[in-house]
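Asks: predicted model and sequence below, questions to follow.
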Amino acid sequence: MTDFTTRPEIRGTFGVVTSTHWIASAVGMAMLEKGGNAFDAAVATGLVLQVVEPHLCGPAGDLPAVFHSVTTGTAVLAAQGPAPAGATIEHYRAQGLSLIPGSGLLATVIPGAFDGWMLMLRDHGTVTLREALAPVIHYAGEGHPIMPRVAATIAGLADYFAAEWPSSAETWTPGGTPPAPNAIFRNPDVARTYTRLVEAGEAAGSDRAAQIDAARDAWAEGFVAEAIFGYLEQAEVHDVSEQKNRAVLAPADMAGWRAGYEEPVSYDYHGWTLHKTGPWGQGPVLLQSLAILKHFDIAAMDPRGEEFAHTVIEAMKLSYADRETYYGDPAQSEVPMAHLLSDAYNAERAALIGETASLEQRPGRVPGFEALAEAYVARAARDFGVGDVAAQEPTMAHLTEKRGDTVHLDVIDRWGNCVSATPSGGWLQSNPVIPGLGFPLNSRAQMFWLEEGLPTSLAPGRRPRTTLTPTLADHENGARLVFGTPGGDQQDQWQLIWFLRFVHHGMDLQQALDAPLFHSLHFQGSFFPREVKPGALLIEPNMAEGAIDGLRARGHRVSVAPEWSVGRLTAALRHPDGVMQAGATPRLMQAYAIGR
């Protein structure tokens, strides 16, 4: 294995920040340089990502994070907003819908990202509200060089915005013209919104925590909520259902919800304990995949080879079938997580992997939950090859610019605090901009089903089963690792491949980030229109010689992506002696790791 990498392996003892945009990474590092900790840096980084990658996340989106505090331990920040009280299957069916649209007001759940960032800042950060929000106010108000991909996204939607979403046209195409690639782009309304949130906080007095809570209240019940519901009172928005729909989100929904903390779901694998969100995210699917792959000698396989790719893909097909069958909000549905991670169950699952590609949907049969398995198989058969309608999240260079996606960040500070966060939602493609605020609502409700009796059935107060899945892992020797990626259904697939190469094949962070990636499209997609593509496999071309032909011979339906076009991973590692490393993918030429 060559030691050559596309970028240097960032190493140091002071701190590291890695994210999907270089400006955001630099902002996070600047926060560490000013004396802030990993939580301060994560908040500043995450908020700036809303401005520099507005096609991938926004203030009204979603936020899961897995973090380790040297004082309080490891936990999950759960800032995924649930469905509004008026979000019933009956209401959506009455609109003539069989699927929740991938855009527009009916796809909106309670915004979660801002409150989640503020909760992290209040409880674990050290800087003031003004200090944390200063970078996002600067880059929104003074501008930043807009990435060509963002400019292309806006240009592709300019006519639609002008015709259907005029407030979005005013924000993203000022003067009626899409921004040129790399031109300085400003969003003064977002700058004013965040400035007003700082002012609302400081009006509460000099106490830091009180200021942050006052800003949270201004968001959920004050001027932000007033602007949102003033707009929604009359708004009827065209969406991908090709009809205009009104929102069900109401003032009481936002006023009555706040982000919180949860225990992670954890799993031991070859000396590492991995921590993920609960099954309201797809995070446990990575743990299930590892539980299956424990039964194979991954270390003996060529990490670029046919056998490795085949075995990993087949394991992921099985774990993702269980995701679609059993996962959901555990606050509202019983999810048999202990059974799904048990040794006996996964030994049975591993025995299903043969020498050829499976073209079947094979969820496991969990005692007492058999009806859910049958329902998934029937649903997947119904939605096989539903068409070429653009899915509404996963993007990479080989896919259309018009789809939303996600961002990711990892931070470790000199004290040993670590944060892995995957903010998403509230993309510029998701909904019209709220006049005066400068950002749109989210479209996360598209992950619910308009069918009764499922863990993912639409229901008031239920969290959608998202694809957002940051990772934190502890080694038995005291090392700690944080990593993740955007990419919708691909997030845990790319993370799994990266982690296996890191653990079993001696690859360092950046080596593993540079290695070719692949993913399956076999199982039911999480985004409108919920396609199923049995056996479909997308792979980068620079695998081992003969690997792609070998996969085809095994029955995989292989499509070859352009080189350097799959995956947007970042990762950071703290060794037991305090030395840190960080890396970022070279794909799309925008993610960057910084540290010293």
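Replies: Cool, the structure landed. Numbering: from 1, shown residues only.

Asks: switch to C-alpha atoms for all contacts and neighbour counts from now on
Replies: OK.

Asks: next helix or strand past the longest helix belonging to the chain?
Replies: Across the chain, the longest stretch assigned as helix under DSSP state H is helix 306-326. Using DSSP states H and E, the helix or strand that follows helix 306-326 towards the C-terminus is helix 337-340.

Asks: also this one, for the comparison:
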Amino acid sequence: MSGFTTRPEIRGSFGMVTSTHWIASAVGFGILEQGGNAFDAAVAAGLVLQVVEPHLNGPAGDLPVIFHDAGADQTQVLCAQGTAPAAATIEVFEKLGLELIPGSGLLPGVVPGAFDGWMQLLRDHGTMDLAQVMAPAITYARDGHPMLAGVSKVIEGIAPFLAEEWPTSAAVWTPGGQVPAPGALFKNPDLATTYQRLVDEAKGDTREGLIDAARELWRRGFVVDAIEDYLATAEVADVTGSRNRALLTRADIEGWQAHYEAPVEIDYHGYSICKTGPWGQGPVLLQALRILENFDLAAMDPIGADFVHLVIEAIKLAYADREAYYGDPDFTEIPLETLLSRDYARDRAALIDMAQASTDQRPGRIPGYEHWADAAIARAAREFKAGTGASVGEPTMAHLTERKGDTVHLDIIDRWGNMVSATPSGGWLQSAPVVPGLGFPLNTRAQMFWLEDGLPSSLAPGRRPRTTLTPSLVKKDGKPWLVMGTPGGDQQDQWQLIWFLRLVHHGLDIQEGIDAPLFHSQHFQGSFYPRKANPGTMMIEPAIGEDVIADLRSRGHTVTVSAPWSVGRLTAAIRDEDGLLRAGATPRLMQAYAVGR
């Protein structure tokens, strides 16, 4: 590596905030400057991301957070992933003649999770008042923020559909019937009013009481009232080409709240990597690391063909297991101990041929679970009957799907050693209609369930969809050291894996690793409608070099070369043992920034 970077690695000792939008990073750092901690900053920045990147996340979306509370010396996962409604059964979709849950509209709605999750994090680990952390989001929604070119383009692409089919969305995203111009101030007064009411109407004698009161207003007050009123009669067009009603009810929302759980953790070359459970795709990164332990990556060129080939082949194996075995462990016994064991990984590693790319779907065969592996292989080979309606489903970056966007991410470390990594998503403006008066749409995450009974990711009432959202926290010598993450759907753990390997084995600093050419596999079955697999296919940035690309093709990879600087949206922050803080953010899409001192 030449050591060239687009930006410096940010260094300091006071605090680091890095996120996928410069305004959110500035807001988060402003909270640190006011005396808040990493949790206060994360909530403020997270709420702002809902305002400035509404095509990528929203208040009714999902929220996984992995964090370390320095005072309690405890690392935890906050799961704010909404569950399937009580009425969401496989039989309901079968009666509609559907083979897949659509990626847009009201039918794939799950319980809104993000707002409740942010409030729980603030209540239990923050120090600031509700009004303080919500003020920036309210201000940007009320007074305006510069419209991202990407948001403008998304709205432009679906404006006719919104006007004809989702008028509540048209009123918010095309005010006066006009698509907001890139760079122009854009306001969402309904969202500002919703958030201001939560602050004004929350009553309590303590900081914690006020926060819980806001959660109650959301769950049992005016927010759920508006949702209930809308869903009582709403029947909207979606990707199936039909008009469908929601399965979500008031009772579903009232009966759910965010919760904490222990992270899943493995050791790797002296580092401990912490991820969410198998209700997310987080363990797939751990499985890939276990497989790669069996190879000498340090001896490989980090932008050479051997490195790329090996990592891609390890990813294929890990993701094949994701498709076969991952799901909500509250409903199904997931063989995670086996999947993360070194003996199992050694057998998986033996399947890798350094001279030839695999084009097969190869989940491992775990005794007692072979039927899940067989089902995953059969699904990957199947062509599902997709809808012909307006495709306004999940966004996971322009060059990866037909739609612009992905999700958002933030990493924060404060001077006390608190660390937060969060990947908010869901509630995208292009995926569901806006609830009248609230200024935001509902979630469509149920599209990640299968309509086939007996699988760990089968649709069932109250079950969490197996998401792609996957923040990370890494310990070094037993002490919290690194938080990292990226938007990008199925690519999230792939890009994090590549960056982490180059950091650990090749000594690239944060920004060098982020700026280095990235790649990913598209071999396995996609998580989002219409759930396609592309055997043997991978994508890579042209900066890797023509010789490497030719070498990969000679090994049997079907290589798609992306546009320059278009793969990945990584951010990361590190706290070294001596207290030095470091951070970086991707230059891709020219939105993400790290702020620190």
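Replies: Yep, it's here. Small disclaimer: the values here were computed from a predicted structure and weren't measured.

Asks: quick check: TM-score for this pair?
Replies: The TM-score (TM-score structural alignment, normalised by the length of structure 1) is 0.98; 594 aligned residues with a C-alpha RMSD of 1.5 Å.

Asks: ok, Arg186 of structure 1 - contacts?
Replies: By C-alpha atoms under 8 Å, 6 or more residues apart in numbering, Arg186 of structure 1 lies in contact with Tyr139, Ala140, Gly141, Glu142, Gly143, His144.

Asks: adding distance to Gly260 of structure 1 and neighbour count, write these out as TSV.
Replies: Converted to TSV, those look like this (distance: C-alpha to C-alpha, whole Å; neighbours: other C-alpha atoms under 10 Å):
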residue	distance to Gly260 of structure 1	neighbour count
Tyr139	28	23
Ala140	28	23
Gly141	30	18
Glu142	33	14
Gly143	32	19
His144	32	18
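
Asks: tabulate these (JSON lines), appending distance to Val419 of structure 1 and secondary structure.
Replies: Shown next, in JSON lines, are the contacts of Arg186 of structure 1 (distance: C-alpha to C-alpha, whole Å; DSSP: H, G, I helix; E, B strand; the rest coil):
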{"residue": "Tyr139", "distance to Val419 of structure 1": "23", "secondary structure": "helix"}
{"residue": "Ala140", "distance to Val419 of structure 1": "24", "secondary structure": "helix"}
{"residue": "Gly141", "distance to Val419 of structure 1": "27", "secondary structure": "helix"}
{"residue": "Glu142", "distance to Val419 of structure 1": "28", "secondary structure": "coil"}
{"residue": "Gly143", "distance to Val419 of structure 1": "27", "secondary structure": "coil"}
{"residue": "His144", "distance to Val419 of structure 1": "25", "secondary structure": "strand"}
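
Asks: farthest-apart pair in these, please.
Replies: Farthest pair in the contacts of Arg186 of structure 1 (C-alpha to C-alpha) is Gly141 and His144. Separation: 9.0 Å.

Asks: contacting residues for the nearest residue to Asp576 of structure 2 once chain neighbours are set aside?
Replies: Once flanking residues are discounted, Asp576 of structure 2 sits nearest to Trp481: 6.3 Å by C-alpha to C-alpha, 6 or more residues apart in numbering. Contacts here follow C-alpha under 8 Å, 6+ apart; on that basis Trp481 of structure 2 touches Leu473, Val474, Lys475, Ile574, Arg575, Asp576, Glu577.

Asks: before we move on, what SS does the residue of structure 2 most remote from its centre have?
Replies: Distance to the chain centre peaks in structure 2 at Asp205, reaching 35.4 Å (criterion: C-alpha atoms, centre = their mean). At Asp205 of structure 2, secondary structure determined by DSSP: H, G, I helix; E, B strand; the rest coil is coil.

Asks: next: Ala65 of structure 1.
Replies: With three-state DSSP as the criterion, Ala65 of structure 1 reads strand.

Asks: how much space between it and Leu49 of structure 1?
Replies: In this view, Ala65 of structure 1 and Leu49 of structure 1 are 15 Å apart by C-alpha to C-alpha, to the nearest Å.

Asks: quick one: the residue nearest to the spatial centre of structure 1 and Leu287 of structure 1, what's the gap?
Replies: For structure 1, Leu468 is the residue whose C-alpha lies nearest the centre (C-alpha atoms, centre = their mean; 3.4 Å). As judged by C-alpha to C-alpha, Leu468 of structure 1 and Leu287 of structure 1 stand 14 Å apart.

Asks: ok, Glu334 of structure 1 next?
Replies: Note on Glu334 of structure 1: its distance to Leu287 of structure 1, by C-alpha to C-alpha, is 19 Å.
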